[in-house]
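Participant: sequence unknown, structure follows:
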């Protein structure tokens, strides 16, 4: 609860900074929080594809595959949409690029995990590690690529 002298807000702000969080604004939602949610959804989706029995244990009554896919698509699309290199494009084109990038990452990853799952030993632990490992690698490569492209635009 905020104090009358306003120091409660400062305490909250310093806690958020220590946790690596940003103040909640419209911009931080689009650039930070929604992509972070997408990253969590993508990671969970990797586990769901690679080790479905684990996800069924956590959510026994509901198939959450589509929820994870939508979370991944929204998070990835938001991340691409807010990048510097697409800011000068018309809004409809930005949306098109964002949706295309999100779909390619998500569905390409599902296909990759299906292939990996068919070649790794049928151990739930190995499948889970392979899914999370490849997912994290693809996220890192993709974000590094987009940062590289953004830096090229900034140089002009």
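Facilitator: Ah, there it is. In this text, all values refer to a predicted model and were calculated from it rather than measured experimentally.

Participant: when you work out contacts or count neighbours from here on, use the C-alpha atoms and nothing else.
Facilitator: OK.

Participant: burial measure for residue 70, as a count.
Facilitator: Residue 70 sits with 17 neighbouring residues when counted by other C-alpha atoms under 10 Å.

Participant: other SSEs contacting the helix or strand where it lies?
Facilitator: Take DSSP states H and E as the rule and residue 70 turns out to sit in helix 65-81. When contacts are defined as 3 or more C-alpha pairs under 8 Å, 6 or more residues apart in numbering; DSSP states H and E, helix 65-81 sits against helix 34-50, helix 91-119.

Participant: going by neighbour count, list what's buried in it.
Facilitator: Across helix 65-81, burial judged by 16 or more other C-alpha atoms under 10 Å covers 65, 68-81.

Participant: so which residues make contact with that helix?
Facilitator: Taking contacts as C-alpha atoms under 8 Å, 6 or more residues apart in numbering, the residues outside helix 65-81 that touch it are 30-32, 34-42, 44-45, 48, 87, 94-95, 97-99, 101-103, 106.

Participant: which strands and helices sit next to whichever strand or helix holds residue 55?
Facilitator: According to DSSP H and E, residue 55 maps onto helix 52-58. On a contact count with 3+ C-alpha pairs under 8 Å, 6+ apart, helix 52-58 meets helix 34-50.

Participant: picking that back up, what lies in contact with the helix holding residue 55?
Facilitator: Outside helix 52-58, the residues within contact range by C-alpha under 8 Å, 6+ apart are 47, 48, 62, 63.

Participant: next up, a second structure to put side by side with the first:
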């Protein structure tokens, strides 16, 4: 707990953030950056003109996809149910999960984009909403799997 003279700890706690350590970087900040990238990727696929207005000279799709893959992979890698697996197996499972989520989402967004009326606001909301839904379902699933592990 933060002491009365330590305003940084209380500010971090108020913002829902963790103190920056090696562990929190891997378990919290890299996955959080991945979620932000994944959300931006949903907007990029569903409403590319919006992203083009923000980054007119650069296509950032691959950067967003790569960041989402790293964030998701890191999140899966650090989960409790994989702790006893060999490192190579953890990497393969984490990479597979990250690829399935990200590329599957891009496919869903491409289909959604063809179904949703051509309204940029509606497309953006559909992309962000479906992305948040996928993230929540994935996190709930992994929490459920982790809950099946016998507690020490």
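Facilitator: That came through, no problem. All values derive from a computational prediction rather than experimental measurement.

Participant: circling back to that earlier point, start and end residues in structure 2 for the helix holding residue 70 of structure 1, please.
Facilitator: Mapped onto structure 2 using TM-score structural alignment, helix 65-81 of structure 1 spans residues 61-77.

Participant: from the chain's centre, how far out does the matching stretch sit?
Facilitator: Per C-alpha atoms, centre = their mean, to the nearest Å, the displacement of stretch 61-77 of structure 2 from the mean C-alpha position of its chain is 7 Å.

Participant: average distance between that stretch and structure 1?
Facilitator: In this overlay with structure 1, the average offset of stretch 61-77 of structure 2 from its partner residues is 0.3 Å by mean C-alpha distance after the TM-score superposition for structure 1.

Participant: distance of residue 119 of structure 1 from residue 44 of structure 1?
Facilitator: Using C-alpha to C-alpha, to the nearest Å, residue 119 of structure 1 is found at 21 Å from residue 44 of structure 1.

Participant: now swap in residue 114 of structure 1 and tell me
Facilitator: From residue 114 of structure 1 across to residue 44 of structure 1, the span is 15 Å (C-alpha to C-alpha).

Participant: those two: which is more packed in?
Facilitator: residue 44 (21 against 15).

Participant: that one maps to what in structure 2?
Facilitator: Under the alignment (TM-score structural alignment), residue 44 of structure 1 pairs with residue 40 of structure 2.

Participant: could you do residue 139 of structure 1 as well?
Facilitator: Checking TM-score structural alignment: residue 139 of structure 1 goes with residue 135.

Participant: list the contacts for its match?
Facilitator: Counted by C-alpha under 8 Å, 6+ apart, residue 135 of structure 2 has contacts residue 35.

Participant: go again with 10 Å.
Facilitator: By C-alpha atoms under 10 Å, 6 or more residues apart in numbering, the residues touching residue 135 of structure 2 are 35, 38, 39, 72, 101, 129, 141.

Participant: nearest residue to the residue most central in space within structure 2 in space, please, no chain neighbours.
Facilitator: What sits nearest the mean C-alpha location of structure 2, by C-alpha atoms, centre = their mean, is residue 35, with 2.6 Å. Of all residues not flanking residue 35 of structure 2 in the chain, residue 68 sits nearest, at 6.4 Å (C-alpha to C-alpha, 6 or more residues apart in numbering).

Participant: aligned to residue 124 of structure 2, what sits in structure 1?
Facilitator: Under the alignment by TM-score structural alignment, residue 124 of structure 2 pairs with residue 128 in structure 1.

Participant: what does residue 6 of structure 2 give?
Facilitator: Residue 6 of structure 2 maps onto residue 10 in structure 1, by TM-score structural alignment.

Participant: also residue 113 of structure 2?
Facilitator: Aligned by TM-score structural alignment, residue 113 of structure 2 pairs with residue 117 of structure 1.
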